[in-house]
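[1] Give me the fold of what follows.
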Amino acid sequence: MTVGILVVSHSAAIAEGTVALARQMAADVPLVAAGGTDDGGIGTSFEAITEGIGELAGADAVVVLCDLGSAYLTVDTALDFLDDDARGRVHVSSAPVVEGTIAAAVAAQTGGDADAVLAAAATAATSGADAGSASSPVLGDQTAEAASDAPAGDRPGGAVPVDGTADGDDAVASATVELVNESGLHARPAAEFVKAAAKHEARVSVNGVDAKSLLAIMALALPKGASVTIDATGPDARDAVDTLVSLVRSGFGE
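    Alright, predicted model coming up:
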């Protein structure tokens, strides 16, 4: 499923800048900016919003993010002029426009449907700690305890395996590695981390927050040299941990 994102702002610079930022982390997601008035002033444009929705007609669904209350009113007016089928494809999020757009774009990049993209955007309204618990479950208490009590292993890079069920829904795995890239776990590496985690069925956490929540990971603000503990539970837990460990060790290609 393809989900397009329309960014509506009273400022053309804000809308275009937000789209440019999101594209750095979600290059394959259709993103359109609809900012400012038709004469280049501050405000919103019915025509620009309508055209933006039209530009995203090839997507299966469209998620709209707005900056201020009157932007929502203009979007509502534009939606009233659409036919029923087109209107049914459009979903309006109340998330903060910049953080919400970035989280939504990463969710769309990983193949999320409209509900998943809206849920990802909604995490922008919470703190980093809350975002980790507000989305998908991370690890149960038993798994987290097993991870913290596990003895250090001999795997290179500080990977620490956790004893547990080898297969099935109760399989567990854990490893701790050091961030080697100069900028640490900032926006782009965090997005790469989320996209890699989202490919696995296992529930995954990084330093105690949901590894599939971009904003939760970014809120950790981990610098170069910081320890990254990855815990997973589920049928592909070991593969999830190994994949993410390799990604961290690679420096995210930076």
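
[2] contacts, neighbours, all on C-alpha from now
    Fine.

[3] quick one: the strands in the stretch 151-254 of the chain?
    Assigned by DSSP state E, counting those that start in this stretch, the strands in the stretch 151-254 of the chain fall at 172-178, 203-206, 209-210, 227-233.

[4] so what secondary structure elements neighbour the second one?
    If contacts are counted by 3 or more CA pairs under 8 Å, 6 or more residues apart in numbering; DSSP states H and E, strand 203-206 sits against strand 227-233, helix 237-249.

[5] For it, what is the distance to the chain centroid?
    Mean-position distance between strand 203-206 and its chain equals 14 Å (CA atoms, centre = their mean, to the nearest Å).

[6] Contacts for that strand, please.
    136-139, 197, 210-212, 217, 228-234, 237, 240 (CA atoms under 8 Å, 6 or more residues apart in numbering).

[7] switch the cut-off to 10 Å
    132, 136-140, 144, 169, 172-176, 193-194, 197-198, 210-213, 216-217, 220, 227-237, 240-241, 244 (CA atoms under 10 Å, 6 or more residues apart in numbering).

[8] Can you flag the buried ones in the residues you listed?
    132, 136, 138-139, 144, 172-176, 193-194, 197-198, 210-213, 216-217, 220, 227-237, 240-241, 244 (16 or more other CA atoms under 10 Å).

[9] Second chain to compare with the first, below:
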Amino acid sequence: MTGAVGIVVVSHSAKIAEGTVELARQMAPTVTFVAAGGSDEGGIGTSFDKISSGIQDAQGGHGVVILCDLGSAILTAETAIDFLDDAEKAQVVIADAPVVEGTVAAAVAAETGGTLQDVLAAARTATGIADPHADEHTLTRDEVQGAVERSAVLVNPSGLHARPAAEFVKHASKFDSTIQINGVDAKSLLRIMGLGLAQGSTVSIVATGADASAAVDELVSLVESGFGEV
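    Below is the predicted model:
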């Protein structure tokens, strides 16, 4: 049994599925990914057999999230799920999310130990439908008084994009405290990437909770270290 929710990427193109998995794996090396792209004949299309096998291969006991690119891919995935027994069906969900962004967000949630519902919710943050500030939290007066805040400057060439942002989320997710970076949820990959913070940008990290000081210290050290890029 693996320690994380598995992810299956379904695309009409084998190259798209494989490329999406390659990208997501950079941010979530311990997660099991399966690329189920293309038809059985190797052309453009979807394959019931590839998806069914993918679900079995990705299932390590913690559930499977499926990401699909187009409507007919969803239909094929739903058919594959219908052939599972009831217990297996309860552990497999299809995320209503863009295949690339949703997979990346789901991957980081799975890598940090999220449950099946956590990973599904993370994928859904990539839909672009919800208010982009919906997960922001305005601190109350008591929280402000008890908050720990420090600033740091991004020194790594890529700033807080893709891999560094994923590393930041992984570290933030270890703590119970509520953490924000420049006003957004520090445990949300897409919110952080949406900030567009480049090299030289100043980040403000604020945390409230029992382990707030430890969280801020670790995250500031991570930023100042350059995420291993410097």
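
[10] Superposed, how do the two chains score by TM?
    With the length set by TM-score structural alignment, normalised by the length of structure 2, the two chains reach a TM-score of 0.94; 227 aligned residues with a CA RMSD of 1.7 Å.

[11] want to throw the strands of the stretch 151-254 of structure 1 into a markdown table with distance to Ala13 of structure 1?
    A markdown table is the format used below for these (distance: least, CA to CA, whole Å):
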| stretch | distance to Ala13 of structure 1 |
| --- | --- |
| strand 172-178 | 37 |
| strand 203-206 | 34 |
| strand 209-210 | 32 |
| strand 227-233 | 36 |
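
[12] looking at the ones you listed, which is closest to Arg89 of structure 1?
    strand 209-210 (28.7 Å; CA to CA).

[13] so the closest one corresponds to what in structure 2?
    Mapped onto structure 2 using TM-score structural alignment, strand 209-210 of structure 1 spans residues 184-185.

[14] Distance from the chain centre to the matching stretch, please.
    The answer for stretch 184-185 of structure 2 is 14 Å, by CA atoms, centre = their mean.

[15] Stretch 104-112 of structure 1 too?
    7 Å.

[16] what does that stretch correspond to over in structure 2?
    By TM-score structural alignment, stretch 104-112 of structure 1 lines up with residues 106-114 in structure 2.

[17] re the thing from before, after superposition, how close is the match of strand 209-210 of structure 1 to structure 1?
    Superposed on structure 1, stretch 184-185 of structure 2 shows a mean distance to its aligned partners of 0.6 Å (mean CA distance after the TM-score superposition for structure 1).

[18] ok, the closest residue to Asn182 of structure 2 other than its chain neighbours to Ile51 of structure 2 distance?
    The spatially closest residue to Asn182 of structure 2, leaving aside those adjacent along the chain, is Ser204, at 5.2 Å (CA to CA, 6 or more residues apart in numbering). Using CA to CA, to the nearest Å, Ser204 of structure 2 is found at 43 Å from Ile51 of structure 2.

[19] which ones are touching Ala86 of structure 1?
    Per CA under 10 Å, 6+ apart, neighbours of Ala86 of structure 1: Ile53, Gly54, Ala57, Ala61, Val62, Leu79.

[20] can you pick the most crowded of those residues?
    Highest neighbour count within the contacts of Ala86 of structure 1, by other CA atoms under 10 Å: Ile53, with 29 neighbours.

[21] so the aligned residue in structure 2 for that one, which of the three states?
    Structural alignment (TM-score structural alignment) places Ile53 of structure 1 against Ile55 in structure 2. The three-state label given to Ile55 of structure 2 by DSSP: H, G, I helix; E, B strand; the rest coil is helix.

[22] and Ile55 of structure 2, what does it touch?
    Contacts for Ile55 of structure 2 were tallied using CA under 10 Å, 6+ apart; they are 6-9, 33-34, 36, 49, 63-66, 77, 80-81, 84, 88, 91-92.

[23] Go again with 8 Å.
    Residues in contact with Ile55 of structure 2 (CA under 8 Å, 6+ apart) are Val8, Val64, Val92.

[24] What about those, which are in strands?
    Among these, the ones falling in strands (DSSP state E) are Val8, Val64, Val92.

[25] Closest to Thr112 of structure 2 out of these?
    Once CA to CA is applied, the member of those that ends up nearest Thr112 of structure 2 is Val64, at 15.2 Å.

[26] So Ser201 of structure 2 sits against Asn156, correct?
    No. Judged on CA atoms under 8 Å, Ser201 of structure 2 makes no contact with Asn156 at a distance of 10.2 Å.

[27] more crowded one of those two?
    Under the criterion of other CA under 10 Å, the comparison of Ser201 of structure 2 against Asn156 puts Asn156 first, with 19 against 14.

[28] That one: what's its closest spatial neighbour, skipping adjacent residues?
    Spatial nearest neighbour of Asn156 of structure 2, chain neighbours left out: Gly226 (4.6 Å); criterion: CA to CA, 6+ apart.

[29] can you check Ser205 of structure 1 too?
    Going by CA to CA, 6+ apart, Ser205 of structure 1 has Ala211 as its nearest residue, at 4.6 Å.
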